[in-house]
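**Student:** Just a sequence and a predicted model for now, questions to come.
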Amino acid sequence: MKLCDTCNELFDDDKDLCPVDSVRLADAGKSPFIGKYIDDRYRILAFLGQGSMGAVFRALDETTSRQMAIKLLHGSRVADPNSRRRFLREAKTISSLNHPNIVKLFHYGLLGEEQPYIVTEFLKGESLARRIRDKGHISLDEALPIMRQVLSAVAEAHRAKIIHRDLKPENIVLENEIVKVLDFGVAKLMFERNEQSGSLTMDGKVCGSPGYMSPEQCRGEELDIRSDVYSLGVTIFEMLTGKRPFYADDVMGLMFMHVNRPPPSMNAIRVDLPFPNGLEAAVRKSLSKTKFERQANAEELLDDIEMALSKFEKKKDSAAVASSGWIPFDDASTKAVHMALKDSQFAITTPQEVLNIPESQLREDTAHAEQASGKKDILSAGSKHRFNVFVFTLVSAFLMFSALKLVFPEQPPPALSTVEELITQGRTAEALQMLDKIKRQKLKPQEQTYVDDLLFNLGVRLAQAKNYQGAADSLLRVSKNSEHFAKATNLGKRYRKLSEN
């Protein structure tokens, strides 16, 4: 069969042009479902592909004239009444997801008694997998908005207690600037629960794609949302480097590596693409072998990535300012200088204004200035000269002071240096006591920020060492004005509960 993409009509294979629109016909594929109706509403137009979950078709919703995607899922799992009820219950839950980066599930049902189907929006973009193949890897600037949208979508599903179970670049579609995540919960629709292990299986196979499966998924254990965090880590790793963290000759070898091998560094995989240390740490944490050591959900992974890149951008901006030699003036300083020199014989202009003055005008202004100065008495000229020298000295002193502050930034107080030494030596209790004493002093804003950063980083480090009591004590000391306060408070409460168990 052949399909006209303009009028959505099907024609026999012997036709090349649509008799109605005179446009070239496209191959609709070979399937007995083409041209048939589903639920007396969706007319199947073309066969799009076959996957492990079933066949995918392009269809037309006759009630809205909107193109849709229909997935006819393998029916062997809904042969009994209990399985059919489970399919309908899970599909209803998934259809409740409403997020701009999640492909919407509009309709679901059963053809006859054993053929499940789902109807979703039809996408015309390319998969992230194709983009990675075409480009070799995705640059950090291009990858960041993709990561934000994907993680935002998965976070929404996690809040609804829905686990994707099969996150990978093939299930992420890019439509211009919009990113869509496909197949939320479809794995759970198709795989039945093993009552002994709690895992999902189909025909003896564990649910998931081996290249992106978490260690617990490889072991066939019951999953929670942290399994998705691991799959997201693999996806981000591949997107940025062009390679997955693990490769093997067979599926069992690959699953063994997920369970036992530590992931390589992204910087080691691509020495030509230096990644910020904070980003490297966030991705490495998401790939932890133990789910308790990963980010708790997709939202926390996004927070870690955003924080890492924010600090990286601040460092780049500071380095750019320092290397340029330019000392920035705020509006108040600029106004003060202009007012001080307002009545002097020298005019303050911007560099651009100087460049725009014609050479003839400069010569004319110079001649007028010399003629006017010759008519003034010596005493008056001397007074103005002394005034200009005074103003010039004042401005020079201001510039020198600003330059010294830029070149020699304020160092933390000696006591904070001592705290750092204590932390390095592992004497965290003494470090926290000293930080308490320092916080009772009247600190400058930059000193308070420094203290809060120390407390936050110390808490994270202690949590990684599974010292949950120490981590909670450190994180809950972060001040309310800190950018880390909300996250530190949430983590601190969580680690306190873990320490009490």
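**Tutor:** Perfect, I can see it now. Residues are numbered from 1 along each chain as shown.

**Student:** Only C-alpha atoms from now on, for both contacts and neighbour counts.
**Tutor:** OK.

**Student:** Roughly how far does His368 sit from Gly374?
**Tutor:** Distance, His368 to Gly374, by Cα to Cα, to the nearest Å: 10 Å.

**Student:** typo on my end, Leu223
**Tutor:** Applying Cα to Cα to Leu223 and Gly374 gives a distance of 91 Å.

**Student:** Which one's more surrounded, those two?
**Tutor:** Taking neighbours as other Cα atoms under 10 Å, Leu223 and Gly374 compare with Leu223 leading, 17 against 11.

**Student:** Are we agreed that the more buried one is in a helix?
**Tutor:** No - secondary structure assignment (DSSP: H, G, I helix; E, B strand; the rest coil) places Leu223 in coil, not in a helix.

**Student:** wait, what's in contact with it?
**Tutor:** Leu223 makes contact with 199, 216-217, according to Cα atoms under 8 Å, 6 or more residues apart in numbering.

**Student:** Just name the closest of those residues to Ala157, please.
**Tutor:** Nearest to Ala157 out of the contacts of Leu223 is Gln217 (Cα to Cα; 18.7 Å).

**Student:** can you tell me which helix or strand the closest one belongs to?
**Tutor:** Applying DSSP states H and E as the criterion places Gln217 in helix 215-218.

**Student:** What are the buried residues along the helix or strand immediately after that helix in the chain?
**Tutor:** Following helix 215-218 in sequence order, the next helix or strand is helix 225-241 (DSSP H and E). Within helix 225-241, the residues that count as buried by 16 or more other Cα atoms under 10 Å are 225-241.

**Student:** helices or strands up against helix 225-241?
**Tutor:** The contact analysis (3 or more Cα pairs under 8 Å, 6 or more residues apart in numbering; DSSP states H and E) places helix 225-241 against helix 140-159, helix 266-269, helix 277-286, helix 298-324.

**Student:** May I see these organised as TSV, with distance to Leu455 and mean neighbour count added?
**Tutor:** Below are these laid out as TSV (distance: least, Cα to Cα, whole Å; neighbours: other Cα atoms under 10 Å):
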stretch	distance to Leu455	mean neighbour count
helix 140-159	27	18
helix 266-269	28	17
helix 277-286	17	20
helix 298-324	16	15
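
**Student:** any chance of these in a markdown table, plus distance to Arg133?
**Tutor:** A markdown table is the format used below for the helices and strands packed on helix 225-241 (distance: least, Cα to Cα, whole Å):
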| stretch | distance to Arg133 |
| --- | --- |
| helix 140-159 | 14 |
| helix 266-269 | 17 |
| helix 277-286 | 21 |
| helix 298-324 | 24 |
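
**Student:** next up, a second structure to put side by side with the first:
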Amino acid sequence: MYCSRCLRRFEDEEHRFCPYDGTKLVATPDVSSLRAKPTPETGVVLGGRYEVRGLIGRGGMARIYLALDRNTSEPVAIKMLDSLHLRAPGARARFDREAKAANALAHPNIVKVLDTGERPDGVPFLVMEYLFGETLGDWLRRETTMPLHLALPVLSQTASALGAAHRAGIVHRDVKPDNLFLVGEPGEPYNTKVLDFGLSKLEAAKAVTQAGVAVGTPEYMPPEQVVGDKSDSRSDVYALGVMMYRMLVGELPFRADDYAVLLARQLIAPPREPSEAQPGIDRATEGVILKALRKKPEDRYSTMEAFCDDLERLMGKRLGSLSAGLLPRGPDVYEPKDQLSRTAAKFFYNKLGMTPPAWK
């Protein structure tokens, strides 16, 4: 059942009226009331059942369309690879990875992929649940910071979702605000959904990208990804730590107009302490952020579950002391794992005018 005003969805049939605003619930939302930009694809029926109603978003290599599922009369979102990128190296592989990841995951905080298909001209598409709300990226561009009482549930739900992915052997590798959807009215999210496993990596499989090539979003990229070393679940821990910093401080821990300089700072520079940038942040919260942002993966939270546990302790939902505790002493310097990544690291040290360490 749906509320046509706040767009909340209720799985049970106990409610006749929305408990939040009193609006009478309906079995399915009116697709015609949803905003979408008309395009040449409008009216096209995909897979014999999904009637495209218009464009609702776009990314680097794909477009998102609103569609009506003729079998259920419910709205769905269709992610379609842009035809311009159909022959781009790795583009189809990213789409296939996202579909494979979706089939391996079932979690309330991960967007559901309902179906997959291919247009007659070979363009692949994913059919996903339609979400009502906005991305965390949209929120932060409007509000700059998120209050702690809203931020912690968003972060803990995200950590729970990523933990489930990690247990299935999947590393997201592109955790960022634009890949996090806040379900509900703007300003009042009540659920969080992790989006876009297009850069995800099955830990037991070989990466599709070339060795030594960094993939991801520079502002949220951990040191091991910067130099092309192997990513694991702790890489997502780092990215979520950057996101926590951005949500609570109102700025990124590392910034630069030049992407190479930005990546160099991710690899080498210590972050400014959150409480220095935003005095209202308490020491316990700061400790959790800084543990997630350690350069050495072994000094971060060892699992996303451990990160989630500390977030729940900050919320008062879990007893015990924070596992963040005291940060390890000594320099926090990432050590590249092979000759190729050491060469990449030397480039970034030189970019900051620094002498690289004498790695073994």
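**Tutor:** Received it, and whenever you're ready, just let me know what you need. Model, not experiment: these values are computed from the prediction.

**Student:** Out of the helices and strands packed on helix 225-241 of structure 1, the one nearest Asn260 of structure 1 is which?
**Tutor:** Smallest distance to Asn260 of structure 1 across these (Cα to Cα): 14.5 Å, for helix 277-286.

**Student:** Surely Arg84 of structure 1 and Val78 touch.
**Tutor:** Yes - between Arg84 of structure 1 and Val78 there is a contact at 4.8 Å, judged by Cα atoms under 8 Å.

**Student:** Neighbour count for those two, which is higher?
**Tutor:** Comparing Arg84 of structure 1 with Val78 by other Cα under 10 Å, the one with more neighbours is Val78, at 24 against 20.

**Student:** Any figure for the gap between Arg130 of structure 1 and Leu48 of structure 1?
**Tutor:** In terms of Cα to Cα, Arg130 of structure 1 sits 16 Å off from Leu48 of structure 1.

**Student:** what's the closest of the helices and strands packed on helix 225-241 of structure 1 to Lys104 of structure 1?
**Tutor:** The minimum distance between Lys104 of structure 1 and these falls on helix 140-159, with 11.5 Å, by Cα to Cα.

**Student:** quick one, the closest one and helix 298-324 angle?
**Tutor:** Between helix 140-159 of structure 1 and helix 298-324, the angle comes out at 160 degrees (axes from the mean of the first three to the mean of the last three Cα atoms, to 10 degrees).

**Student:** Where in structure 2 does helix 140-159 of structure 1 fall?
**Tutor:** Aligned by TM-score structural alignment, helix 140-159 of structure 1 falls on residues 148-167 of structure 2.

**Student:** and what of stretch 386-400 of structure 1?
**Tutor:** Mapping stretch 386-400 of structure 1 onto structure 2 (TM-score structural alignment) gives no aligned residues.

**Student:** now stretch 256-267 of structure 1
**Tutor:** Counting by TM-score structural alignment, stretch 256-267 of structure 1 corresponds to 264-275 in structure 2.

**Student:** Report the buried residues of the matching stretch.
**Tutor:** 264-271, 273-274.

**Student:** Check stretch 210-228 of structure 1 too.
**Tutor:** Counting neighbours by 16+ other Cα under 10 Å, stretch 210-228 of structure 1 gives 210-221, 223-228 as buried.

**Student:** same question, stretch 183-199 of structure 1
**Tutor:** Using 16+ other Cα under 10 Å as the test for burial, stretch 183-199 of structure 1 gives 183-192, 199.

**Student:** could these go into a markdown table alongside distance to Val283 of structure 1 and secondary structure?
**Tutor:** Listed next are the buried residues of stretch 183-199 of structure 1 as a markdown table, based on distance: Cα to Cα, whole Å; DSSP: H, G, I helix; E, B strand; the rest coil:
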| residue | distance to Val283 of structure 1 | secondary structure |
| --- | --- | --- |
| Asp183 | 23 | coil |
| Phe184 | 22 | coil |
| Gly185 | 24 | coil |
| Val186 | 26 | helix |
| Ala187 | 25 | helix |
| Lys188 | 26 | helix |
| Leu189 | 29 | helix |
| Met190 | 30 | helix |
| Phe191 | 29 | coil |
| Glu192 | 31 | strand |
| Ser199 | 26 | coil |
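
**Student:** which one among those residues gets closest to Lys384 of structure 1?
**Tutor:** Nearest to Lys384 of structure 1 out of these is Phe184 (Cα to Cα; 78.1 Å).

**Student:** Any chance you could list what contacts stretch 146-165 of structure 1?
**Tutor:** Residues from elsewhere that reach stretch 146-165 of structure 1 (Cα under 8 Å, 6+ apart): 94, 97, 99-102, 172, 178-181, 183-188, 207-208, 224-225, 227-228, 236, 297-299, 301-302.

**Student:** gap between the host helix or strand of Tyr450 of structure 1 and the chain center?
**Tutor:** Tyr450 of structure 1 belongs to helix 445-464 when assigned by DSSP H and E. The chain centre lies 23 Å from the centre of helix 445-464 of structure 1; the measure is Cα atoms, centre = their mean, to the nearest Å.

**Student:** That one vs helix 277-286, what angle?
**Tutor:** 30 degrees.

**Student:** Now do the strands in structure 2.
**Tutor:** Assigned by DSSP state E, structure 2 shows strands spanning 2-3, 25-26, 45-46, 50-58, 62-69, 74-81, 113-118, 124-129, 133-135, 170-171, 180-185, 188-194, 201-202.

**Student:** can you list those strands in CSV and add distance to Ala284 of structure 2?
**Tutor:** Output for the strands of structure 2, formatted as CSV (distance: least, Cα to Cα, whole Å):
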stretch, distance to Ala284 of structure 2
strand 2-3, 38
strand 25-26, 42
strand 45-46, 51
strand 50-58, 38
strand 62-69, 40
strand 74-81, 40
strand 113-118, 37
strand 124-129, 37
strand 133-135, 27
strand 170-171, 27
strand 180-185, 25
strand 188-194, 24
strand 201-202, 32
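
**Student:** if we can go back for a sec, which of the contacts of Leu223 of structure 1 still touch in structure 2?
**Tutor:** Compared against structure 2 with both residues aligned by TM-score structural alignment, their matches' Cα atoms under 8 Å, these retain 216-217.

**Student:** nearest to Gly492 of structure 1, of the contacts of Leu223 of structure 1?
**Tutor:** Here the nearest of the contacts of Leu223 of structure 1 to Gly492 of structure 1, counting by Cα to Cα, is Glu216; it sits at 26.1 Å.

**Student:** Can you tell me what Asn120 of structure 1 aligns to in structure 2?
**Tutor:** Heads up, residue 120 of structure 1 is Thr, not Asn. Aligned partner of Thr120 of structure 1 by TM-score structural alignment: Met128.

**Student:** From Ser302 of structure 2, how far out is that match?
**Tutor:** From Met128 of structure 2 to Ser302 of structure 2 the distance is 31 Å (Cα to Cα).
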